[in-house]
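*Asks:* Let's see this in three dimensions:
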Amino acid sequence: MRSVLALDLKDDAELIAQYEAHHRRIWPEIARHLRQHGVTAMEIYRLGTRMMMIMETDDAVFDAAAMAAATADDPKVREWEELMWRFQAPTPWTPTGQKWIPMTRIFDLAGQAGEEDQED
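*Replies:* This next block holds a predicted model:
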């Protein structure tokens, strides 16, 4: 399954540079944690302070609640999350206590009629 999520960064060029540096090579424990919980691919994009994450998961393994519980139980993952929160900020639409918030898909080219399907 593909999920697209949004989060903001604090509007500080130095903090943004540090955040990006941390993501050039994440801690091995974080990569392992993600993979163990069914995350098969993840990409993060940034425009200004707004970030978008595309996350692919294996439906047979991924369980958001179980992953959240494992995060709370793992000191190294908690340390990473606390470090990242130094740089991150909730979007104006993010409920209190949450970080990454799912985005709503409003367009999918695959669902559109192709040129070959249209009559002249």
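*Asks:* For the rest of this, base every contact and every neighbour count on C-alpha atoms.
*Replies:* Noted.
*Asks:* and the residue positioned nearest the centre of the chain, what is it in contact with?
*Replies:* For the chain, the residue lying nearest the average C-alpha position, counting by CA atoms, centre = their mean, turns out to be M53 (3.6 Å). Contacts were defined as CA atoms under 8 Å, 6 or more residues apart in numbering; by that measure M53 touches S3, V4, L5, A6, M42, E43, I44, Y45.
*Asks:* run this one through as well so I can compare:
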Amino acid sequence: MKRYCFALDLKDDEAVIAEYEGIHRSIWPEIHKSIIDAGITVMDIYRTGNRLFMIMETEDDFSFEKKDAMDAGNPVVQQWEALMWTYQQAIPSARPGEKWVMMKQIFSL
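*Replies:* Coordinates of the predicted model:
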């Protein structure tokens, strides 16, 4: 198992945030399948204010390159990502075009 943690911001608008949370209470079945098919075994998203924190656990052979290729070839995933970006905004430290920014682990017990 591998674990990855990411950060992303939502647009700082209570109505936008509420709508985003509502969509995530019942994600599209094709999105759920694409996550599982990529080798992701756990995906949890937490929010404080407009900041999101995602924990992803994956199979040992998980590859971001493979997931990116799968997503690029899936029109439903592309539609989902375009919709999500209407709610999201990059965190200040993101590179141009980067959405979810991988966080560096600084402590482990």
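*Asks:* Secondary structure element holding the closest residue to the residue nearest to the centre of the first structure other than its chain neighbours?
*Replies:* Taking CA to CA, 6 or more residues apart in numbering as the measure, M53 of the first structure lies nearest to I44, with 4.3 Å between them; neighbours along the chain are not counted. In this structure, I44 of the first structure sits in strand 39-47 according to DSSP states H and E.
*Asks:* what are the ranges of the helices in the second structure?
*Replies:* When assigned using DSSP state H, the helices of the second structure occupy the ranges 14-24, 29-37, 64-72, 75-85.
*Asks:* Distance to P92 of the second structure and mean neighbour count added to the ones you listed, as CSV?
*Replies:* Output for those, formatted as CSV (distance: least, CA to CA, whole Å; neighbours: other CA atoms under 10 Å):
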stretch, distance to P92 of the second structure, mean neighbour count
helix 14-24, 19, 13
helix 29-37, 27, 14
helix 64-72, 23, 13
helix 75-85, 16, 13
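*Asks:* TSV for those, including distance to S108 of the second structure?
*Replies:* As requested, these are exported to TSV (distance: least, CA to CA, whole Å):
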stretch	distance to S108 of the second structure
helix 14-24	29
helix 29-37	26
helix 64-72	23
helix 75-85	31
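*Asks:* what's the closest of the ones you listed to P96 of the second structure?
*Replies:* With CA to CA as the criterion, P96 of the second structure lies closest to helix 75-85 of the helices of the second structure, at 14.0 Å.
*Asks:* Show me what the closest one is packed up against.
*Replies:* Secondary structure elements in contact with helix 75-85 of the second structure, counted by 3 or more CA pairs under 8 Å, 6 or more residues apart in numbering; DSSP states H and E, are helix 29-37, helix 64-72.
*Asks:* Done for today, thanks.
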